[in-house]
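> The amino acid sequence is not available; the structure is as follows:
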């Protein structure tokens, strides 16, 4: 053991880091300056990267046994579950890993909203994150179709039919997606190709996201880029991320081992039947808030536009924000509306799985209006109101402070 330690000491790390590759790794992973005030809320970004790796590795192993054919797809899933050694584990890791991935990313997004990670100089960083989110949604949707169960088939039919609202070109796009005039084998082949390629696109955009992060620097709970001490990422925040990873793996393992199907839809264990429509066609749970917004608007084109806008609206936040303060903790007015947004999002998630009824539709419409009002109205207006109140207090406090100072001087030194 001592011999190994001595040989380890003989390694010249200074010489190794002169290499461009190792110097790059050292600068961005080891010596990267990190604000000392970061909390565990900043570990969600690292966990998202780990989830991406888990999904890519497990997906590659699944692709070795999966058959992208409508006659064999469902049977190949059962073959993986029953006959492939540890195939059940790989499949459950991949299926539940998608849910864990979205949970981590949603927490990452709401943390960014709370701490103002979209403000200058991180506008491009925020927009690249929204692009990653859209790519994730596309990857998850194409993957949802691959088991070729009842919900896979009808989900693909319903969701892809939305492109028909595009004037003139909509029908041509739909036929290209389907590979014909209905959802059949060419559709499954296309979705399998997209699902295999998109994770590598996500990995590439993730590198751009990290480059933009390291250019602007990490945000912090204080909300200031000046006056905050920095420490190297390793070992301080590496150990913090390692602990967060341990907790994540523990929770992830509970789902995989004990509740592997709690986040999946039972209808997807029924082979696809084009002649029988499920009682209630729903997407995966992580799409339910946007699906609820879609169903809240009776008009087809309006609902689709609202659903797309509910995602695209995240891109405008850096440009319509008027607040001078990043951290929502120091914004008491905005904090109330932020938590109302979070509550409305959670209720929309619940409504997305409910049957279409008048009460659910009414609640969905109210929450949809608030969702868009938060981004288009409340963010710019509240920022101006808070700034006006802050300047008003400062302007009114100045004469009082001067009068108090004058009285102190007068009491001590008297007047001539």
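Nice, thanks for sending it over. Just so we're clear, the structure is a prediction, and the values are computed from it rather than from any experiment.
> From here on, just use CA atoms for contacts and neighbour counts.
Noted.
> The nearest residue to residue 39 once chain neighbours are set aside - how many residues pack around it?
Counting by Cα to Cα, 6 or more residues apart in numbering, the nearest residue to residue 39 once its immediate chain neighbours are dropped is residue 221, at 7.6 Å. Residue 221 has 20 neighbours, counted by other Cα atoms under 10 Å.
> is it true that residue 221 touches residue 325?
No. Using Cα atoms under 8 Å, residue 221 is not in contact with residue 325, being 11.3 Å away.
> Strands of the stretch 301-416 of the chain, start to end?
Counting by DSSP state E, counting those that start in this stretch, the stretch 301-416 of the chain yields no residue ranges for strands.
> again, but for the stretch 151-300 of the chain
Ranges of strands within the stretch 151-300 of the chain are 230-232, based on DSSP E, counting those that start in this stretch.
> could you pull out the helices for it?
For the stretch 151-300 of the chain, the helices defined by DSSP state H, counting those that start in this stretch cover 170-178, 185-216, 238-258, 288-296, 300-312.
> and if you look at the stretch 1-150 of the chain?
Going by DSSP H, counting those that start in this stretch, the stretch 1-150 of the chain shows helices at 2-9, 13-16, 20-25, 44-63, 73-82, 87-114, 123-145, 150-160.
> Residue 354 contacts residue 363, correct?
No. With contact defined as Cα under 8 Å, residue 354 does not count as touching residue 363 (11.7 Å).
> want to compare, so here's the second one:
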């Protein structure tokens, strides 16, 4: 994004001048997250979660590298090395709890970030590529988290791996060979654990690479804002630093306070007690359930209980993957010229319906596969797909949006003409 009023980087010392000429990293930082990056002046705290997601990615990489120094990806000793980290490694218990709860916080901020994008239509032109890369990041996160959940080699780790990889077996003709290829055998064992550990270690760096592309794509059109109105003048913007670095810093402080409250006082609240039992292929847990951040998609998977042309299991697998993949098409499903949900009253009502739907799916995904949870999952799944594939396209065509402000400045300061046009409102001396 280039604006004529954006501040330009000016190296002042010999070292910074040398760096700017040979390796202009200071200029890159200044233009990317510093005073040289103008952003809309009306961003609220919902725009903090992108920065928080980036922080938790780095947090997970750092804590994961430390844990990998003490972990052995071997089915015979994986559970024991996990306990070794907890009991014998200095501060190992804190590293493991920070990594486990950090994954939950990573998903919390990403879910909020995604649903902020839904409400403010951050997927609309000219920001389609930002959105598409964001969906790719989410899919990579899901894969990384699943493989990480297997590594402690407890009961839920083992049976979760068996159930999830078993889903590929529902694919006609090629399903069983794919399942065997993924596991390196007919059941989760040493080969599967080695593969999952290798990919779990590698994929966060792939995510980091896609995040760089995501931020690069963001800097071309610039940040969206709560009004959905594009920047028109200098008065619509403020420098990213110090205004939003301070705001993001405050949000980060709150997030860290909550994270370490979980780490020190409620470290296992988001986990499952059965994962403290060593994996046993001969003992199936009464209720196999994945980590909480998979629950809505697990509920969609289990919502299909009847064979219709295709087996119910295959319908569930297709629906589970389609639930995320259809986000790729949102920029073209929503044809409304207005972005912000604040100015779309009908869209806003259905968005609240989507939030209720997701809450039901979260609840049902963590519940046993019995009534009334199965029926509720089916109703919520039906609404979920109707929302994206039917309701959004229809609403975008028939809705009458409310009037938009002329500019971001008008939305912030009111309709005073001089303030909106950025003119000097103080009397001359």
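That came in fine, so what should we check first? Since the model is a prediction, treat every value here as computed from it, not as a measurement.
> coming back round to it: go through the helices of the stretch 1-150 of the first structure and name the closest to residue 399 of the first structure.
Closest of the helices of the stretch 1-150 of the first structure to residue 399 of the first structure is helix 87-114, at 34.5 Å (criterion: Cα to Cα).
> angle of that closest one against helix 44-63?
150 degrees (axes from the mean of the first three to the mean of the last three Cα atoms, to 10 degrees).
> And helix 87-114 of the first structure against the second structure, how far off on average?
Superposed on the second structure, helix 87-114 of the first structure shows a mean distance to its aligned partners of 0.3 Å (mean Cα distance after the TM-score superposition for the first structure).
> In the second structure, which residue range corresponds to that helix?
Mapped onto the second structure using TM-score structural alignment, helix 87-114 of the first structure covers residues 92-119.
> got it, and stretch 48-63 of the first structure?
Using TM-score structural alignment, stretch 48-63 of the first structure corresponds to residues 53-68 of the second structure.
> who touches that stretch?
85, 92, 95-96, 98-99, 102-103, 105-106, 109-110, 201, 204-205, 208, 211 (Cα atoms under 8 Å, 6 or more residues apart in numbering).
> swap in stretch 168-186 of the first structure?
Contacts to stretch 168-186 of the first structure, defined as Cα under 8 Å, 6+ apart, come from residues 68-70, 153, 156-157, 160-161, 163-164, 187, 190.
> The corresponding residue of the second structure for residue 249 of the first structure and residue 91 of the second structure, how far apart?
For residue 249 of the first structure, the aligned position in the second structure is residue 256, judged by TM-score structural alignment. Going from residue 256 of the second structure to residue 91 of the second structure by Cα to Cα, to the nearest Å gives 18 Å.
> Of these two, give the one with the bigger neighbour count.
residue 256 (15 against 11).
> Could you check how far that one is from residue 250 of the second structure?
The gap separating residue 256 of the second structure from residue 250 of the second structure is 10 Å, by Cα to Cα.
> do the same with residue 68 of the second structure
Applying Cα to Cα, the value for residue 68 of the second structure to residue 250 of the second structure is 31 Å.
> Equivalent analysis for residue 371 of the second structure, please.
44 Å.
> now do residue 128 of the second structure
From residue 128 of the second structure to residue 250 of the second structure the distance is 29 Å (Cα to Cα).
> What of residue 330 of the second structure?
Per Cα to Cα, residue 330 of the second structure is found 32 Å from residue 250 of the second structure.
> what residue of the first structure matches up with residue 386 of the second structure?
Mapped onto the first structure by TM-score structural alignment, residue 386 of the second structure lines up with residue 373.
> what's around its match, how many residues?
By the criterion of other Cα under 10 Å, residue 373 of the first structure has 13 neighbours.
> How about residue 80 of the first structure?
Residue 80 of the first structure: 20 surrounding residues under other Cα under 10 Å.
> Next, the contact list for it, please.
62, 65-66, 87-88, 91.
> Roughly how far does it sit from residue 74 of the first structure?
The spacing between residue 80 of the first structure and residue 74 of the first structure, counted by Cα to Cα, is 10 Å.
> cool, residue 112 of the first structure as well?
Residue 112 of the first structure sits 40 Å away from residue 74 of the first structure when distances are taken as Cα to Cα.
> Please apply the same query to residue 13 of the first structure.
For residue 13 of the first structure relative to residue 74 of the first structure (Cα to Cα), the value is 52 Å.
> So which of these two has more stuff around it?
Shown here are residue 13 of the first structure and residue 74; by other Cα under 10 Å, residue 74 has more neighbours (22 against 10).
> Spatially central, which residue of the second structure would that be?
Centroid check for the second structure by Cα atoms, centre = their mean gives residue 110 as the closest residue, at 2.9 Å.
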